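**Q** Could you look at this predicted model? Sequence included:
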Amino acid sequence: MPHKRGLTMRVAVIGAGVAGLVTALELAARGADVALYEAAPELGLAAASWLAGGMLAPRCEAESADPAIVVPGLAGIDWWSGHVPDVARHGTLVLAPWRDRADLARFARRTRGHERLDADRIATLEPDLAGRFAEGLFFAEEAHLDPRRTLEALAERLRERGVALHFGSRVAPADLDHDRIVDARGIAARPELPRLRAVRGEMVLLRTREVSLSRPVRLLHPRSPIYVVPRADGLFMVGATMLESDDDRGITLRGTVELLNAAYALHPAFAEAELVETGAGLRPSYADNLPRVTRNGRVVSLNGLYRHGFLLSPAMAAEAAAEIFAETLKDAS
């Protein structure tokens, strides 16, 4: 990107979660000289993105989120498919036990773009769930990815573009002298963004060969709705715990039990699954659960992605890049 006197604009991105990595890639693709700084010593440590489900499910998320996420979320699926491998565009299945079918009806009323399923259609989509659920919803436009493989792929693409990745670098915007700075630190940016709040999420990773799924399954329950996301090598990510809390400890016993019980409710074979990993992280959120790109001088902040980090990062990165380039053009005029 041409800058003053024909020089290339130098941009620093702080934070190597999904928002920071995607923004760094967007900026590099537009010709900026990008450097990325991350406090953790390596990719994924202490990052909410590493613990994410990886569901690209804007229509399902609209059940409890602002409908404004749907259009950029659907566009984000195309973005991911064009930039990283192994994006599975198999849709999302939403189910509920018979006693909770009222929750399924409510979910259907609050969303669009779904097909109503009977037991036979559920069995066609997911044979291992045959006979277990009488009705469901299928959102065919949706997709999912493996967050960890995706973050690694993004980091590799940045290296191929010559972007310097500085891990173990705990910096604040005031510490850097770049032409522009993108602050994508998530909840760590709260000293500069006091309106941010933390929403705690908990997850478990299970491994079993006794269950096979082709797509994420959301199991509705009034007390503990969950999602189960299939990954390679017999792995399943089980998540959805959301707590208004600043507690940054590991997962609690209660959270673990609720997630495991809900997985068992989806299929009893999960009772014999290996418990591979547990985790908890703090999602950065604003009061309305919608992300924002804001600017203060040479610092552009991208934050508040809530539980939509992978879903909305492409759109928010494009917005941040547009803000930076517009200001640069103004400076040069």
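**A** Looks like it came in fine.
**Q** C-alpha only now, for contacts and for neighbours.
**A** Will do.
**Q** I'd like the distance between Glu210 and Asn261.
**A** 17 Å (C-alpha to C-alpha, to the nearest Å).
**Q** So the two - more neighbours on which side?
**A** More neighbours surround Asn261 than the other of Glu210 and Asn261, with 16 against 13 (other C-alpha atoms under 10 Å).
**Q** so where does that one fall, helix or strand?
**A** Using DSSP states H and E, Asn261 sits in helix 253-266.
**Q** how about the helix or strand following that helix: buried residues?
**A** Later in the chain than helix 253-266, the nearest helix or strand by DSSP H and E is strand 274-285. Of the residues in strand 274-285, those buried by neighbour count under the rule 16 or more other C-alpha atoms under 10 Å are 275, 278-285.
**Q** then this one, side by side with the first:
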Amino acid sequence: MTGTVTVLGGGVMGLCVATELTRRGIPAAVRDTLPGPNACSWWAGGMLAPWCEGETADPAVTRHGLGAADWWQDQGVPVTRNGTLVVSLSRDGGALTRFARRSQGHRMLDAPGVAALEPDLGTRFSRALFFESESHLDPRQALAILSGRLPRSEAASGQVIDCRGLSARDALRDLRGVRGEMVVIRCPDLSLSRPVRLLHPRMPLYVVPRGGGVFMLGATMVESDGRGPPTARAVLELLSAAFALHPAFAEAEVLELGADARPAFPDNLPRIRRVGGTLYANGLYRHGFLLAPAVARMVADHLQHQTRPEFMDADHD
């Protein structure tokens, strides 16, 4: 194809699409503000956990997410490849057994095995699942690295690719919002080397280390397009679950509270859809940094080689 492609949306989807096109020698410019609190990508956990997500997600999420860490690393984004640890309290041992049965890519650890991986957890957990091949990144750092290399466009021209998330509901009527809420805390008395998921009965929690004693806590998934601050209930439940993981979190300093609505289609899989002359890439649900690279490659293949991607809607072409 010829001419510059205009990408609408400066979140993870838009930046990945523009980056992938640029890698292939197709000029692309982003028409949007710099990534910031206005984008749901800003509030992401940054876990590249295809095997963990496979516990509830469609197999396509795992299949296409397996290459995400390599893609991000190829862009110069620091990726920490320390795996994921999944634990449960002793009274919820059945939850860990179910998680193990519904997922792959893990091995079971006993208490000494958990302590060897995460000494600060000691022997608090008698069993855990270790997903050794998984990884994580800092979402805000990743967005800044991609954004800093891409030109900006004041007007839409040439082929337009719309990656505006929920803002694209004017054209994508079946898009819905799934609200996520998060807390960033500083707890210098605790050190974790990898994301830890706690299978809590009320509030399944993930804790992502950001370095320097800073952690991101997240969990909530509410069927809502509300984009305001997190609710008091969500914050209390997140902090309570974190305290159940380790009592040191009770003395943590709360640095930041955030919430936003992630775009999702009815089956929680992304879509590439052509409406008129505009190509839409949307619906990453809770798998933004995990699936955006694969969707970006599909968009680029479609424009470059006229292929029909797996996630392209036939009914809207």
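**A** Looks like it arrived, so ask away. Bear in mind that the values here come from a model prediction, so they are computed numbers and not experimental data.
**Q** Can you calculate the TM-score here?
**A** Once superposed, chain against chain, the TM-score is 0.94 (TM-score structural alignment, normalised by the length of the second structure); 307 aligned residues with a C-alpha RMSD of 1.4 Å.
**Q** follow-up on the earlier one: can you list the neighbours in contact with the helix holding Asn261 of the first structure?
**A** Residues from elsewhere that reach helix 253-266 of the first structure (C-alpha atoms under 8 Å, 6 or more residues apart in numbering): 202-204, 219, 224-226, 228, 238-239, 241, 270-271, 278.
**Q** of these, closest to Leu45 of the first structure?
**A** When these are compared for distance to Leu45 of the first structure (C-alpha to C-alpha), Thr278 comes out closest, at 13.7 Å.
**Q** That closest one contacts Thr252, doesn't it?
**A** No: here Thr278 of the first structure does not reach Thr252: they are 9.5 Å apart, not a contact under C-alpha atoms under 8 Å.
**Q** Distance across stretch 279-288 of the second structure, terminal residue to terminal residue?
**A** Across stretch 279-288 of the second structure, first to last residue, C-alpha to C-alpha, it's 18 Å.
**Q** Which residue numbers in the first structure does that stretch align to?
**A** The alignment of stretch 279-288 of the second structure onto the first structure (TM-score structural alignment) spans residues 300-309.
**Q** now do stretch 192-201 of the second structure
**A** So stretch 192-201 of the second structure sits over residues 213-222 in the first structure, by TM-score structural alignment.
**Q** hmm, who's touching the matching stretch?
**A** 55, 88, 90-97, 100, 103-104, 125-126, 128, 143-144, 225-230, 262, 266.
**Q** where do the helices sit along the stretch 51-200 of the second structure?
**A** Secondary structure of the stretch 51-200 of the second structure (DSSP state H, counting those that start in this stretch): helices at 59-65, 68-74, 93-102, 111-117, 139-147.
**Q** Which among the ones you listed is found nearest to Trp43 of the second structure?
**A** Once those are compared by C-alpha to C-alpha, helix 139-147 is nearest, at 7.9 Å.
**Q** That closest one - contacts with which helices or strands?
**A** Counting contacts by 3 or more C-alpha pairs under 8 Å, 6 or more residues apart in numbering; DSSP states H and E, helix 139-147 of the second structure packs against helix 12-23.
**Q** Provide the aligned range in the first structure for the helix or strand following the helix it packs on.
**A** Once the chain leaves helix 12-23 of the second structure, the next helix or strand it forms, by DSSP H and E, is strand 28-31. The aligned range for strand 28-31 of the second structure in the first structure is 34-37, by TM-score structural alignment.
**Q** what's the mean gap between the matching stretch and the aligned bit of the second structure?
**A** Here the mean offset of stretch 34-37 of the first structure against the second structure after fitting is 1.2 Å, by mean C-alpha distance after the TM-score superposition for the first structure.
**Q** which outside residues touch that stretch?
**A** 10-16, 20, 24, 27-28, 163-171.
**Q** Equivalent analysis for stretch 90-106 of the second structure, please.
**A** 51-52, 54-56, 86-88, 125-126, 128-133, 199-201.
**Q** repeat that with 7 Å
**A** 51-52, 54-55, 87-88, 129-132, 199 (C-alpha atoms under 7 Å, 6 or more residues apart in numbering).
**Q** With neighbour count and distance to Arg271 of the second structure added, can I get those in JSON lines?
**A** Listed next are those as JSON lines, based on neighbours: other C-alpha atoms under 10 Å; distance: C-alpha to C-alpha, whole Å:
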{"residue": "Trp51", "neighbour count": "25", "distance to Arg271 of the second structure": "21"}
{"residue": "Cys52", "neighbour count": "26", "distance to Arg271 of the second structure": "22"}
{"residue": "Gly54", "neighbour count": "20", "distance to Arg271 of the second structure": "19"}
{"residue": "Glu55", "neighbour count": "17", "distance to Arg271 of the second structure": "21"}
{"residue": "Val87", "neighbour count": "26", "distance to Arg271 of the second structure": "33"}
{"residue": "Ser88", "neighbour count": "25", "distance to Arg271 of the second structure": "34"}
{"residue": "Leu129", "neighbour count": "23", "distance to Arg271 of the second structure": "32"}
{"residue": "Phe130", "neighbour count": "23", "distance to Arg271 of the second structure": "31"}
{"residue": "Phe131", "neighbour count": "22", "distance to Arg271 of the second structure": "28"}
{"residue": "Glu132", "neighbour count": "16", "distance to Arg271 of the second structure": "30"}
{"residue": "Leu199", "neighbour count": "22", "distance to Arg271 of the second structure": "30"}
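**Q** With distance to Arg286 of the second structure as extra columns, can I get those residues in a markdown table?
**A** Below are the contacts of stretch 90-106 of the second structure laid out as a markdown table (distance: C-alpha to C-alpha, whole Å):
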| residue | distance to Arg286 of the second structure |
| --- | --- |
| Trp51 | 14 |
| Cys52 | 12 |
| Gly54 | 12 |
| Glu55 | 14 |
| Val87 | 21 |
| Ser88 | 22 |
| Leu129 | 21 |
| Phe130 | 21 |
| Phe131 | 19 |
| Glu132 | 21 |
| Leu199 | 17 |
